[in-house]
Every structure is written in structure tokens, then in C-alpha cells.
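Asker: mind looking at a prediction? Sequence and model below.
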Amino acid sequence: MKIAIGSDHAAYELKSFLVQYVESKGHSVIDHGPESGSLSVDYPDFADKVCKSVTDNDADYGILLCGTGIGMSIAANKHRGIRAALCLFPEMAALSRRHNHANVLVLGGRLIGSELAGWIVDAFLNSSEEGGRHQTRVDKLETDTFENRVNEP
């Protein structure tokens, strides 16, 4: 698999670890930066780069990191075709893939350590999408608006 990855300055160290970790698992990585953690950078810029790699089919999946993961999640989910999931545990990552068909994993660099991050990445990359009732729900996420379905069963 090809994985696009990016972070802000707050999660630079964990991103650097994960680049090597993902490559050690036999995947290729597109590292969208930053190149160091010494300068403050804006997380939406890196979310945009990773999400474009995924939606342009240059990468199979994306991984985004910032201090809490919240900012990256918000920024990523503004992109059409992106389903970004902030995950704190491996089971969350597996379920985000199986039930929500997440294509971008988001992690909080100030909230988890490298060992847990590796387990979460493994769970995300080793899980696959389930169809059925989950596909029906994911299809609803791909529409422009929920207004016409708010009161539907």
C-alpha cells in the first residue's frame, strides 16, 4: 500500500516515527511534511496535501497528526471523498475502516505514544470495509446535504 502522511509541528516526532514504522511494514510512504518540528506550521496546509493524495489516488490511505488530532480531523473532513477518523485505540481504528470506510487515520501526537500509535496504524491498515448496512450509511455521507433526510427512518 501507499500511505500519505503529514503532521503539524506538535506531532512531528510521532510522524517521523510512523514514517519509518509504516515503511518497515512493507508499505511506501509519501511524507508531506513538515521537515522539522522546530517551526510552527498550520495543520490545514498538511491536511490538504494528504487528502489530495488520497482523493487523487496517489495514495491508498492517509495518516494525519497534530497535537490532539482534532484540528486535523476537522480540516480533513472538509474534503469531498475523505472520511477521516480520529482514533485513540486500535479497536477504534479497525471499526473506522470496517463500519465507516475511513480513508484517513488521524492521531493526536500529544495524546499517545509511539507504541500505541503503531498498534493503531496496524489496526487501521489491516482492516477492510464491510458492506451491507454500513455501505448504505457511508453512501449517505457522500451526498451534499443531510437536509432532506433528517426525519427519515
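Answerer: Ah, there it is. Numbers count the residues shown, from 1 in each chain.
Asker: only C-alpha atoms from now on, for both contacts and neighbour counts.
Answerer: Noted.
Asker: show me where this structure has its helices.
Answerer: For the chain, the helices defined by DSSP state H occupy 12-24, 43-55, 70-76, 90-98, 114-125, 133-141.
Asker: mind checking which of these is nearest residue 32?
Answerer: Nearest to residue 32 among those is helix 43-55; the distance by Cα to Cα comes to 6.6 Å.
Asker: put this beside the first:
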Amino acid sequence: MYKIAVGSDHAGVDYKNKLKDHLEMIGYGVIDVGTNTHDSVNYPNFGAAVGKKVASGECKFGIVVCSTGIGISIAANKVRGVRCGIAYDDEVARLIRAHNDANVIAFGQNRMNYEDCERRLDIFLNTQFDGGRHATRVDLLCSIEEDKLDC
């Protein structure tokens, strides 16, 4: 199986560690970029680190966790080639893959229960990109990164 990068700040470290264990149990290789402490750290470092592992091709997917999922998803999305969405329900976990070809999924440890996050991660990993009209839209997103989108 392919590798998945995981990262979190101090507010997401517990879920990150549990999701990492879940992934390893079902056979995925995992690269943990941290944090591994409850001491206050800055989420942009870890969101970007996961994003870089995915964008470089070292990992196929990434998982980021902070208290809400918002800040760390913004950080991951700053990396060229990353499309990160917050999986706030099961249908969104499916749609961010099927329609947006997301390669990083975000969770909020203080806003979601763990069992929901694990289930949504499995949905995300088992969903294929639909392509078609959605591929055109993903191509347009890539054009933004290259400053080539004519608005």
C-alpha cells in the first residue's frame, strides 16, 4: 500500500496518533511529521509539512488535525498541489475526494468525535475521483496556483 502523511498541532495530537494507529493496523505506511507533544506549537508548520510530503509524491494522501481543522487545512492548502478539505460529515468526506480530488483531509479534534473521524477517513481513502466535469474544475484550481486563471 501507499504512504500517508499525518500531522497535527498540540490540539490535535491525540486524534492524529489514533488515526495513525488505525492506518497502520489496516496496512498503510505512515509518515508522522509531528507534533508529538501537548506543548503549544504552531499549526502552520505541521500543515505545511504534511502538504509537502503529499505534493512531492512521497505520500499519496495526508491527514491534518488541529482543534477545528480550519487553521491546519489553510496551512496545507498553501502548498502547491495540495487540495485539503475539512471532513465535517460523511458525505463531505466522500465529496472532497469524488468532486475535488482532495489529497489531504482535515479534522478538528475539539469539534468532532474520534469514531466519526475514523469512519470519514476510511470513506475518503476508499473514494475515487469522479473526473469528468470535476476534472475541469480541479484543472482550474491548479491554474490559480500558476496564476493563470483568467477571472
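Answerer: That came through fine. Because the structure is a prediction, the values reported are computed rather than measured.
Asker: ok, back up a step: a markdown table for the helices of structure 1, including mean neighbour count and distance to residue 2 of structure 1?
Answerer: What follows is the helices of structure 1, written out as a markdown table (neighbours: other Cα atoms under 10 Å; distance: least, Cα to Cα, whole Å):
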| stretch | mean neighbour count | distance to residue 2 of structure 1 |
| --- | --- | --- |
| helix 12-24 | 18 | 9 |
| helix 43-55 | 22 | 10 |
| helix 70-76 | 22 | 18 |
| helix 90-98 | 21 | 16 |
| helix 114-125 | 18 | 11 |
| helix 133-141 | 13 | 23 |
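Asker: can you list those helices in JSON lines and add distance to residue 147 of structure 1?
Answerer: Output for the helices of structure 1, formatted as JSON lines (distance: least, Cα to Cα, whole Å):
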{"stretch": "helix 12-24", "distance to residue 147 of structure 1": "38"}
{"stretch": "helix 43-55", "distance to residue 147 of structure 1": "25"}
{"stretch": "helix 70-76", "distance to residue 147 of structure 1": "20"}
{"stretch": "helix 90-98", "distance to residue 147 of structure 1": "24"}
{"stretch": "helix 114-125", "distance to residue 147 of structure 1": "31"}
{"stretch": "helix 133-141", "distance to residue 147 of structure 1": "11"}
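Asker: which of these sits closest to residue 35 of structure 1?
Answerer: helix 12-24 (8.2 Å).
Asker: what's the average distance of that closest one to structure 2?
Answerer: The superposed helix 12-24 of structure 1 is, by mean Cα distance after the TM-score superposition for structure 1, a mean 0.7 Å from where its aligned residues fall in structure 2.
Asker: pretty sure residue 15 of structure 2 contacts residue 111?
Answerer: No. At 11.6 Å, residue 15 of structure 2 does not count as touching residue 111 under the criterion of Cα atoms under 8 Å.
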